[in-house]
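Student: this one's structure only:
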């Protein structure tokens, strides 16, 4: 397991701190991502929502993913590019969720770093496609490119209800939006010949 580089460590501490803060003090709703039509949308929410989580398990799995994939990417890219990737993932995930909420006439808020995490996941698969990883679910060693492809396909199938396990509060299109943001940013970087982009 990788050690924590500075920005990844700071983000994990920030998310954990925010989670326990709002467990004690009300007010998290002002920072969740509310649909535009809800009347509760504020301009800071497309970033602030990523620091909130809907429960301890939600927080735990997102922080585990940030540790596993973010640590490696921060070391490869450096703090600046890594931060740019996370912001792009969070923003495109928010945009995708806002569009989906508008189309579905939903007024439910969205929270969590999952969109940014899926941006990291896709980035890891693009930079290290043949790296063998063993995910928690399923605990089967596989190449990173296959892991990313499986998760992306599942998100698409679940989001479009082609694969339906009943009612859920998971923002599947936010996850896909995060992956799209990462893909577009990495493609842009590669056209400009950035350092250490494979």
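Tutor: That came through, no problem. Source: prediction; values computed, not measured.

Student: switch to C-alpha atoms for all contacts and neighbour counts from now on
Tutor: Will do.

Student: and residue 179, how many neighbours does it have?
Tutor: By other Cα atoms under 10 Å, 27 other residues sit near residue 179.

Student: Equivalent analysis for the one 5 residues further on, please.
Tutor: Residue 184 is flanked by 13 other residues according to other Cα under 10 Å.

Student: List the neighbours of the helix or strand harbouring it that are in contact with it.
Tutor: Assigned by DSSP states H and E, residue 184 falls within helix 172-191. Here helix 172-191 makes contact (Cα atoms under 8 Å, 6 or more residues apart in numbering) with 85, 88-97, 100, 114-123, 152, 155-156, 158-159, 197.

Student: Now the buried members of those residues.
Tutor: Among these, the ones that count as buried by 16 or more other Cα atoms under 10 Å are 85, 88-97, 100, 114-123, 152, 155-156, 158-159.

Student: Next step: those residues restricted to helices.
Tutor: Using DSSP state H, the members of these that fall in helices are 85, 88-97, 100, 114-123, 152, 155-156, 158-159.

Student: any idea how far residue 42 lies from residue 81?
Tutor: 27 Å (Cα to Cα, to the nearest Å).

Student: before we move on, what about residue 52?
Tutor: Residue 52 is 23 Å from residue 81, by Cα to Cα.

Student: Also residue 137?
Tutor: 29 Å.

Student: Name the residue in these two with the higher neighbour count.
Tutor: residue 81 (16 against 6).

Student: Okay, one more to line up with it:
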């Protein structure tokens, strides 16, 4: 691994400073990426969300990956091209995520509308599933609703709950540099496929190309599986890798040397 390079160093500094400033000097929601139907959405969020992080571990994992894999790419491309790559993959990740997110939010909004117009336990369960909530947590409510579908108090309580869930989902946000970081991982695996990596959670060395493939396969599986309570934007990670692959195919058309 070469010494830390200027662009990587500056990105690290900016991300860390903005993390500690967020919440104190400005609200995170102003810069995190929201659904276009949210009252909090602003166009600049497609870029600014890449410099926001949810907690210290989120920040550390992204910055650690940038620190480990970024310098070799900047050394290979130069600072200007590396920065272009960083922003293009980060933006590409957000575009793919937003496309899928738009569909998922629409499913929740449709289920909420159907329930509010005609409250019944079937539509209530559909709303829970569309919002990716653990239906087992609301099993007793569902049982009571099936037994007493005309209970006015139960209908009023579930209506209020559905409205809250719908608003929370529509106003949910994505933040973090993960899309760009996964783009960096993909580029590293393509440019230096046979470089052996020593990972803390892996008992033996693994070549970069296999590590990237396994990580990408896991993210795709997790994104499709959509386990209840999983708040990780897996398709943003996949988006970063896809756009990195496209850029590498354009930029490295003549490349025939691998390491």
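Tutor: Arrived safely, thanks for sending. As the structure is a computational prediction, the values presented were derived from the model and not from experiment.

Student: Please identify the helix or strand for the residue nearest to residue 94 of the first structure when sequence neighbours are not counted.
Tutor: Spatial nearest neighbour of residue 94 of the first structure, excluding adjacent residues (Cα to Cα, 6 or more residues apart in numbering): residue 46 at 5.4 Å. Using DSSP H and E, residue 46 of the first structure sits within helix 45-48.

Student: List the contacts of the next helix or strand after that helix.
Tutor: Sequence order places helix 56-65 as the next helix or strand after helix 45-48 of the first structure, per DSSP H and E. Residues from elsewhere that reach helix 56-65 of the first structure (Cα under 8 Å, 6+ apart): 12, 15, 16, 19, 53, 112, 113, 114, 117.

Student: Repeat that for stretch 138-153 of the first structure.
Tutor: Contacts of stretch 138-153 of the first structure with the rest of the structure, by Cα under 8 Å, 6+ apart, involve 121-122, 124-126, 128-135, 176.

Student: cutoff 7 Å now
Tutor: Contacts with stretch 138-153 of the first structure, where a contact means Cα atoms under 7 Å, 6 or more residues apart in numbering, come from 121, 122, 125, 128, 129, 130, 131, 132, 133, 134, 176.

Student: now swap in stretch 35-48 of the first structure and tell me
Tutor: Under Cα under 7 Å, 6+ apart, the answer for stretch 35-48 of the first structure is 31, 32, 33, 34, 90, 91, 94, 98, 101, 102, 107, 109.

Student: switch to 10 Å and redo it
Tutor: Stretch 35-48 of the first structure is contacted by residues 28-34, 87-95, 97-102, 105-113 when judged by Cα atoms under 10 Å, 6 or more residues apart in numbering.

Student: Which residues in it does the neighbour count mark as buried?
Tutor: Under 16+ other Cα under 10 Å, the buried positions of stretch 35-48 of the first structure are 35, 40, 41, 45, 46, 47, 48.

Student: Looking at the residues you listed, which two lie furthest apart in space?
Tutor: Comparing every pair within those by Cα to Cα identifies 40 and 47 as the most remote, at 15.0 Å.

Student: Spit out the contact partners of the aligned partner of residue 220 of the second structure in the first structure.
Tutor: For residue 220 of the second structure, the aligned residue in the first structure is residue 156 (criterion: TM-score structural alignment). The contact partners of residue 156 of the first structure, by Cα under 10 Å, 6+ apart, come to 162, 163, 172, 173, 175, 176.

Student: Name the member of those residues with the most neighbours.
Tutor: Within the contacts of residue 156 of the first structure, neighbour counts (other Cα under 10 Å) peak at residue 175, which reaches 29 neighbours.

Student: Trace that residue over to the second structure, please.
Tutor: Aligned against the second structure by TM-score structural alignment, residue 175 of the first structure finds its counterpart in residue 237.

Student: by contact count, what packs against the helix or strand where residue 103 of the first structure lies?
Tutor: Element membership for residue 103 of the first structure (DSSP H and E) is helix 79-104. Here helix 79-104 of the first structure touches helix 6-24, helix 45-48, helix 71-77, helix 114-127, helix 172-191, going by 3 or more Cα pairs under 10 Å, 6 or more residues apart in numbering; DSSP states H and E.

Student: Return the angle between stretch directions for that helix and helix 172-191.
Tutor: 140 degrees (axes from the mean of the first three to the mean of the last three Cα atoms, to 10 degrees).

Student: superposed on the second structure, where does helix 79-104 of the first structure end up, distance-wise?
Tutor: Compared with the second structure after fitting, helix 79-104 of the first structure has a mean deviation of 0.8 Å; criterion: mean Cα distance after the TM-score superposition for the first structure.

Student: quick check: angle from that helix to helix 6-24?
Tutor: Computed by the same axes, to 10 degrees, the angle between helix 79-104 of the first structure and helix 6-24 is 40 degrees.
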